[in-house]
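**Student:** Only the shape, not the letters, is given here:
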């Protein structure tokens, strides 16, 4: 046993602090004011820096050239170390880091003296006799643990033991199974006493485990620990103090979610069933697309399962089309494109030993090698034994990319679906190249998943330089979000899965992977019953990955129209997803810039409400919509908790509820309980059924104006990378309610610019639109539905690039519908409906609620 028992020596230079303890060495980097790196090794020397996860570094790394287009090198803060009797201390503008001498331990405080983090001294860093390495930290009363990537069970992981190991968990239990497909050793710790959050990321792809207070000892403070099977304990402490700030800073380190093409945010379908047909698979898929249209189901993307590579001998030969199933792949792709449907074929890394190209891969040195480092490692796979391309080698990436391009991209494919990419190679001593630094596969399995997605990304970019690449991946390590949309693998068809998939997605979002989802309808098991299928579609409305997928055990195939009497419910759910397309795309853009989740746990938005800290099944869709999906069969009512600190408004009825209470709402099979928070702005559209071929040329903005609020609507061409050069339009809508909303008032009076108003009223609500970017919006007309609770507006005015004017009021709904511009008060829904041509540039809508006193007139 080796321990970091006490500090023997400490040296400081301009880049880092070097610490020698009785059993280890440490380096402390002040990456920036909020991010501190603690790297501990029990080896005689530190291994060279060699990270596949990081895109932000403050040191030279072997892979800087490989990731030159992704990685940013920052200058670390030069540590100024002071010594006291008990500890050394160094500071950033936000943090104080104390390194206690004997026993050694790390303590981190904020500038107000609040303790944010503390090691369990005497057990801080350890190595056992088997080479496993540990890091122990103190758990405080009120600590909640979120994140950890793709995990089953409830949101808060306190008192759980979690493993990090990529594996194929077909038909897993959504509440209890562990591990799953992803390996993301990052968590957010939120303390409900201080209301402060921190993040901890261990940059190490070896199999590892977290104990979050499950282990208990009367001799120690309550503690958690991280244990890794190998490699250094390379810990990044990330300051908040809020959960959103932690997630943003973590994704600064490992990368933001890739912005997908707009069209690929629509409804997607796949199943193993079609491609397993003996012939005419192309016709079966085209027929499905046409049936969607006939059944009024909007549709945009088809995931083509691996059966297209399955030959008459039953073997799947990657990058080889079965000609009986697809006699002309290019012609099939052209037909799909005519229908506005993108195709993402399933790609698996295993190359069977009987594969016609196996020898070519082997001769190129493209496979993971056995322990001798000379022969390809052979492992059990679908259809027999197979070799696995080594995506940490140039040879592996190049041959894979060439075959992918010739077989798929040259036939019109524009997206890739990486599947079965856990690289669950049993021989831990098998060898990978490691991009010039050979090592055993034991500590590189999740990296191979990332680099497989990296290779697909590179191939698509090379084939179509200005077309936005789109990749889906089932497995990977921290940073997989830079390349791929992800999903939680082969879930089981049952009501429990429907429910527990929600916190799985929420924790993936907190772990940097915002573009995530779970198979709608369940992948494994019997066909979903009709009610369950409807509820799954309703839940899928809010998942960034909105896909049905199935390999049912009763010879059925899950389709949106499999129960004709229930198809209208499913059609309406899919149409709601398309109505929310402007919001979904804007949230994915936010994820690509700030790392923010799309589906957010309530604690993310409401950290001061105790009822939100561990809520696992209600969630926020972006900042403004609370969703409480029905997840129980036969429900006629739904209990919904509305967070405190804001009012809430039923999405359909506009009924107001005070926050901080649990309400019961009636539900039927058509109901998705949704509530808008006060100050919400929600961009929507209607009539769009295909995001590839149709233009979002009109918007409806739902506006709840009783509190200040904002939302940024994002637009670009939806297909190219031109947005990276500034060709986008980000329009930030802001609500300034009441007198404070009046930018023209200087004396407290309601002098709204050149527009006359009652001197007795201060009730002018201003909705401002501020534009950023050079993209010319394709939105031609805008309708703004402003919730109005007590008093109807007196006037509505607009100022913008074309000047200032009152907007005409209509009393007849038919005349308002026929007009290009005007406003109307809808008494039934108590909304002020304003419509106008979309201005080119910044503008304001001013809604004046001054009372028109007819008696005094």
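**Tutor:** That came in fine, so what should we check first? What you are looking at is a predicted structure, and each value in this text was computed from that prediction instead of being measured. Residues are numbered from 1 along each chain as shown.

**Student:** Going by C-alpha atoms from here, please, whenever you check contacts or count neighbours.
**Tutor:** OK.

**Student:** Residue 293: which element?
**Tutor:** Assigned by DSSP states H and E, residue 293 falls within helix 281-294.

**Student:** tell me what that helix is packed against?
**Tutor:** Packing partners of helix 281-294 (3 or more C-alpha pairs under 8 Å, 6 or more residues apart in numbering; DSSP states H and E): helix 272-275, helix 329-338.

**Student:** relative to helix 329-338, how tilted is that helix?
**Tutor:** If you take axes from the mean of the first three to the mean of the last three C-alpha atoms, to 10 degrees, helix 281-294 sits at 0 degrees to helix 329-338.

**Student:** next SSE after helix 281-294?
**Tutor:** As the chain continues past helix 281-294, the following element, by DSSP H and E, is strand 301-304.

**Student:** Pull out the buried residues from that following strand.
**Tutor:** The neighbour-count check on strand 301-304 (16 or more other C-alpha atoms under 10 Å) flags 301-304 as buried.

**Student:** Reformat the residues you listed as CSV; add distance to residue 690.
**Tutor:** Formatted as CSV, these follow (distance: C-alpha to C-alpha, whole Å):
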residue, distance to residue 690
301, 9
302, 13
303, 16
304, 19
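
**Student:** which residues are contacting the helix holding residue 293?
**Tutor:** 274-275, 298-299, 308, 325-326, 332, 335-336, 339, 560-561 (C-alpha atoms under 8 Å, 6 or more residues apart in numbering).

**Student:** another one to put next to it:
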């Protein structure tokens, strides 16, 4: 660590604060001015980095840091290319301004719901909420990134004066500058600082069904029964809130409602149907719960106003003359986290497979100054506010792994909020109670990509949007029979196909597939087609998951991650790479019905008194029509249409013929895409006869990853990989020798190799290297 004062070695007092510069790695620099943050996020320790100091310049093998006479820093590559400059900072206000190049795009910060990718010109107060979540991680198209280590609400501004972080609490400036050279490089460095991404269970990549809410155990179980009866694939069912009874028993973490007296048996029955069970838990407790009493006795409850505001759950708007008394717990306290887990183990021991952690922002209504100044463990509510989701999620992950070290269950948490580093604690974030509208669907694409760029790869969204009340033109719950909603839902599902978690959920109307019609009808068939395609893609998706864990990859990738030299993609918000091979170009505008403006947010959606849209009758919509959309194919490679196998040049906009049941998607040349069998649930059929689609045009490779599907044995090396390599000039596919093993591993299998021109060969494989000429 180096301490300098204004860049001058002086004996007289200096007006600027000392600057502490510490190289964590050759390409990560920790900068502190004033008092450092007591970090909750950084888990890495500084390496013994070889550095050279020349006056007010510090050099590693990858980075150079210079300080000018005013104390401001400039970050450069080892070759001397300027990456980023500080301008002015204010230590006592925890404020720092940086200077960017004039046309330099910057990305990240979190799930900002404004439809943009580039954060230039952004002015945003970053405080966790239902619909927007912030990680304080930013990166540039030039390959540098910043993590601003401060947990209080923070103002981000970019304007003519520069790019500024200004936090509400802090006695210093504390940030990490990272130079990764690319988007993937920055993500890798952020995970180096904060933790890698553990594997999720294989079954989590199947289809999930949920709604607000299944009101009885029998109803929850019946949904699984119906999917099995219809032979539509399903792997997860979610039980939302109020299985505990009244709001005064809020989040009691047990089946106390008279409609769920057979809750534990329900879970067993769900398992018997080859499905998995996730349950809603919250960061708050009702006054009649055991948790509330124990936490209250220890002073570990917050005085903030939170959801639900009224104790009367059946009345809306809330009756404030019957306050719920529900309070948020102090997740910053290890004692409080231990109490939380002690009671949650009841549900775990019933057989619960996964946690739906709602309101981890948490909901914070009508904030008062005294609320922000309330003392919590380690600081005040204001000083630690944004790290709340990290601490509550981390508490469950660490406790479950500690108490069940030999469990066959990997931790899987779905949470409504996230902070930097949360990728390390078994969590996937969804984007909150988004409204059902085309505008909101369009915003989900850049929101998910922006979240991924902060190092958190696991994102999903309520397919169809949470609030669909405006589409209930024929009465409550009728939206699935409204053509306007049907088209929106299908296109949202086609976008959801490319998320790590594929999950249908919402209020105001049920979303199960049979609500939209029956087999043989176009809307039903379009939904079923996407669910079936998802299951065929699972070998590709699970192998991508291994790349996320082992190589710091991402599922949802903005186009500039792979095609940074193509400036047309720098601000593209309606396309993404799904893993390394698939270009996803979801349709985010209506083609069969009219778009109407719908304005709802996380609170107004509950009012359910919207002005309804003009009704369109089913007979007025011809779903059989073929439509045309225009999409962009990035330059630097050719692309194959996934559906037609037509090859197209990159670097151009192309017109695509599409139908309701087809999402435009392309595969880059050199790709090797493994497709699994159709199945009703993950594990129903083995991968003993995988289809390998090979896309000629350039060399390529793919690593097929397999393990037991659950447990943490993979951390001990209990897994196998098979590397496929395509030599385009020789038109040879090399199937490498299998590496590693795990219990239950297939010893013999077939690969059905398919080319875009229809050629195919079936190859028997027993683990030894093979070469196939095509």
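**Tutor:** Sure thing, it's come through. This is a predicted model, so every value here is computed, not measured.

**Student:** Of all the helices and strands packed on helix 281-294 of the first structure, which one comes closest to residue 684 of the first structure?
**Tutor:** For those, distance to residue 684 of the first structure was read as C-alpha to C-alpha. The smallest value, 25.7 Å, belongs to helix 329-338.

**Student:** counterpart of the closest one in the second structure, which residues?
**Tutor:** Taken onto the second structure by TM-score structural alignment, helix 329-338 of the first structure occupies residues 263-272 there.

**Student:** Residues in contact with the matching stretch: which ones?
**Tutor:** So stretch 263-272 of the second structure is contacted by 217-218, 221, 224, 255, 276-277, 350-352 (C-alpha under 8 Å, 6+ apart).

**Student:** same thing with stretch 615-631 of the first structure?
**Tutor:** 154-156, 495-496, 498-500, 502-503, 535, 538-539, 542, 587, 597-603, 605, 638, 640, 672-677, 680-682.

**Student:** now with 6 Å?
**Tutor:** 154-155, 499, 502-503, 598-602, 672-677, 680 (C-alpha atoms under 6 Å, 6 or more residues apart in numbering).

**Student:** residue ranges for the helices of the first structure, please.
**Tutor:** 243-254, 272-275, 281-294, 329-338, 358-363, 394-407, 445-463, 495-510, 530-540, 567-579, 581-594, 602-605, 813-818 (DSSP state H).

**Student:** Just name the most buried of those.
**Tutor:** When those are scored by mean count of other C-alpha atoms under 10 Å, the highest mean neighbour count falls to helix 495-510 (a mean of 26).

**Student:** In the second structure, what stretch matches that helix?
**Tutor:** Residue span in the second structure matched to helix 495-510 of the first structure, by TM-score structural alignment: 438-453.

**Student:** who touches the residue nearest the centre of the first structure in this structure?
**Tutor:** For the first structure, the residue nearest the mean C-alpha position is residue 514 (0.5 Å; C-alpha atoms, centre = their mean). For residue 514 of the first structure, the contact set (C-alpha under 6 Å, 6+ apart) comprises 597-598.

**Student:** do the one 10 residues further on as well
**Tutor:** Listed by C-alpha under 6 Å, 6+ apart, the contact partners of residue 524 of the first structure are 171, 492-493, 551-552.

**Student:** Weed out the non-buried ones from those.
**Tutor:** Here, 16+ other C-alpha under 10 Å leaves 171, 492-493, 551-552 buried among the contacts of residue 524 of the first structure.

**Student:** any idea which of the residues you listed is the one closest to residue 243 of the first structure?
**Tutor:** residue 492 (31.1 Å).

**Student:** Wait, that closest one touches residue 519, no?
**Tutor:** No. Applying C-alpha atoms under 6 Å, one finds residue 492 of the first structure not in contact with residue 519, separated by 9.2 Å.

**Student:** All the strands of the stretch 51-200 of the second structure, residue numbers only.
**Tutor:** In the stretch 51-200 of the second structure, the segments counted as strands under DSSP state E, counting those that start in this stretch are 52-54, 57-59, 63-67, 73-77, 82-90, 95-99, 106-110, 123-126, 134-140, 144-148, 154-159, 162-167, 172-179.

**Student:** chain center to the second one: distance?
**Tutor:** Which is strand 57-59 of the second structure. 37 Å (C-alpha atoms, centre = their mean, to the nearest Å).

**Student:** cool, the fifth one as well?
**Tutor:** Here the centre of mass of C-alpha atoms in strand 82-90 of the second structure, compared against the chain's by C-alpha atoms, centre = their mean, lies 31 Å away.

**Student:** now the last one
**Tutor:** Using C-alpha atoms, centre = their mean, the distance from the centre of strand 172-179 of the second structure to the centre of the chain it belongs to is 24 Å.

**Student:** do the fourth one as well
**Tutor:** For strand 73-77 of the second structure, the distance between its averaged C-alpha position and the chain's averaged C-alpha position is 31 Å (C-alpha atoms, centre = their mean).

**Student:** tell me the angle of it relative to strand 144-148?
**Tutor:** Note on geometry: by the same axes, to 10 degrees, strand 73-77 of the second structure and strand 144-148 are set 140 degrees apart in direction.

**Student:** ditto for the last one
**Tutor:** Direction vectors for strand 172-179 of the second structure and strand 144-148, defined by the same axes, to 10 degrees, enclose an angle of 160 degrees.

**Student:** got a list of what the aligned partner of residue 659 of the first structure in the second structure touches?
**Tutor:** Taking TM-score structural alignment, the alignment pairs residue 659 of the first structure with residue 650 from the second structure. Residue 650 of the second structure is in contact with 633-635, 637-638, counting by C-alpha under 6 Å, 6+ apart.

**Student:** if we go to 7 Å?
**Tutor:** 633-639 (C-alpha atoms under 7 Å, 6 or more residues apart in numbering).

**Student:** Which members of those residues are positioned in strands?
**Tutor:** 633, 638-639 (DSSP state E).

**Student:** what does residue 783 of the first structure align to in the second structure?
**Tutor:** Per TM-score structural alignment, the equivalent position to residue 783 of the first structure in the second structure is residue 751.
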